[in-house]
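K.L.:
whatever this is, show me its structure:
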Amino acid sequence: MLLAQAAWVAKTVHLLPEPQGDRDGIINPEGEMTKPSTSAIRFVAVGDSLIGSSGVTDQSLGLTPLMAQRIANATGKSVQWSTHAKLGSTMRRVRYRFMDELEDDIDLLFLCAGTNDVLARRNLDDWRDDLSAVLDIASTKAKRVLVASSAQAFRSPRIPGMLSEEILRRIDKQTEMSKQLCASRNIAYIDMAHAPLDINEEFWAS
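P.N.:
Okay, the predicted model is just below:
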């Protein structure tokens, strides 16, 4: 039954493409785009479709510039931000593709991937190896690292109940391992998979 449901979802459910728009910029507390500055906070986000802004109409409406604006508001400083992401990315792609793209001296590095690893049924040993390597590289490139768990894809109205339960079971195991790996390196971890989000029909992109 699980295989049948998974096959149906693979054929009928598709993520929206990544929108057009700039994947980097610099923004001040007033919400204005400014010129590069050596005093600006360097904020970099790396990951999957959530970082790639799948679901909105332009990159400027995505998660990375939104977080950059919040950081600017909280610190009173300009924030120079950039996004490194691709639809469907696993932590292995983050490890072997995106981490090589990053420069050093990043002030805050935000990592968000994992849902695609679960959907691809990658095993926990592979997840441990890839996330461990990414965290070690990130620690050499950024002053602060922030890691987010898988998203709540299991709550999608397009995913049947039995398959949803299996996805959540796999996310639970992935989340627990991720917490341990981050804690051992004193890296902050956000459990988005179990956050009490108010999800209704308007939450989901078309």
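
K.L.:
for the rest of this, base every contact and every neighbour count on C-alpha atoms.
P.N.:
Will do.

K.L.:
quick one: the strands in this structure?
P.N.:
Assigned by DSSP state E, the chain shows strands spanning 24-27, 41-47, 79-85, 106-112, 142-148, 188-190.

K.L.:
second input sequence below; structure requested for side-by-side comparison:
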Amino acid sequence: MKRLNDNSGYVAWAAALLSGLPLFAWQAYRLRRDTPRLEEAPGPREGEVAGEAPVIRLAVIGESTAAGVGAPDHARGLAGRSAAALAARTGRAVRWSAHGHNGATARQTRYRHVPEVDRGTGVVVVALGVNDVLSGCAPETWRHNLEKLLASTRRRAPGAIIVVSAVPPMGHFPAIPQPLRALLGVRAQAFDRISALVAAACPRALYVPLPYEGGSDYFCEDRFHPSALGYDRWGTLTGEAAALRIQSAAS
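P.N.:
As a prediction, this is how the structure comes out:
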């Protein structure tokens, strides 16, 4: 796999952080203080979308978005909406499950949530990046942890297509004040480029970009997590990408 040899983005990020450290520290403190801490989506963490046999098993693993924070329930969160798009495109029934928690990193997800995935799962959606960006870890650490996560997922569900979703566009999160938002946006973009490289090197994995379409209605009340509309758009992208890969493999 191609390694990330150019760390200029990280060096620039670190230099900017140091130069504006007092301001960024104050903004980060206010962000934690003032942003409402929403609960994970209520209700069952698994369900099924009707369709023809054989059933496709889909699991979403990752951080708070995998846990449906900001969604009314999991059926209208990332897992349920990915399953709906997958079923609509393939015509097959999809049994979905959600495995994530608030604050999860790639390393934590590998140890806590990958073991929860059913071994017969056909599609695993990986939704991560925000907490790793916020944690201050280096790009090479993100790459290493994501590689290990995908390898563990491959061993857990050998037949699964692994959908690596893009790192969310933090440079557009309304809850994050400027200039901290711009700084985290650059860092998220750097991590996202690594995600694409890691996915390209992993067998039966694919990277799905997450374009920002604008509009506050894509965010829930905390202005940090997706709304039901945001999850619907995101799930449509991941579900349709998985469906295209399944159909391509079958042809």
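
K.L.:
TM value for the aligned chains?
P.N.:
With the length set by TM-score structural alignment, normalised by the length of structure 1, the two chains reach a TM-score of 0.88; 196 aligned residues with a CA RMSD of 1.8 Å.

K.L.:
turn the strands of structure 1 into TSV, including mean neighbour count.
P.N.:
Formatted as TSV, the strands of structure 1 follow (neighbours: other CA atoms under 10 Å):
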stretch	mean neighbour count
strand 24-27	21
strand 41-47	24
strand 79-85	25
strand 106-112	22
strand 142-148	19
strand 188-190	17
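
K.L.:
kindly reformat the ones you listed as TSV containing distance to Val134 of structure 1.
P.N.:
Listed next are these as TSV, based on distance: least, CA to CA, whole Å:
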stretch	distance to Val134 of structure 1
strand 24-27	22
strand 41-47	11
strand 79-85	14
strand 106-112	9
strand 142-148	10
strand 188-190	14
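
K.L.:
out of these, the one nearest Asp100 of structure 1 is which?
P.N.:
strand 79-85 (10.5 Å; CA to CA).

K.L.:
which residues are contacting the closest one?
P.N.:
Contact with strand 79-85 of structure 1 is made by 23-28, 36, 40-49, 51-52, 64-65, 68-69, 71-72, 98, as judged by CA atoms under 8 Å, 6 or more residues apart in numbering.

K.L.:
with stretch 238-245 of structure 2 instead?
P.N.:
With CA under 8 Å, 6+ apart, stretch 238-245 of structure 2 has contacts from 81-86, 89-90, 123, 125, 161, 163, 165, 208.

K.L.:
tell me, that stretch lands on which residues of structure 1?
P.N.:
With TM-score structural alignment applied, stretch 238-245 of structure 2 matches no range in structure 1.

K.L.:
buried residues, stretch 168-185 of structure 2. List them.
P.N.:
By neighbour count, and taking 16 or more other CA atoms under 10 Å as the criterion, the buried residues in stretch 168-185 of structure 2 are 168-176, 180-185.

K.L.:
which among the residues you listed gets closest to Gly230 of structure 2?
P.N.:
Nearest to Gly230 of structure 2 among those, with distances taken as CA to CA, is Pro168, at 11.3 Å.
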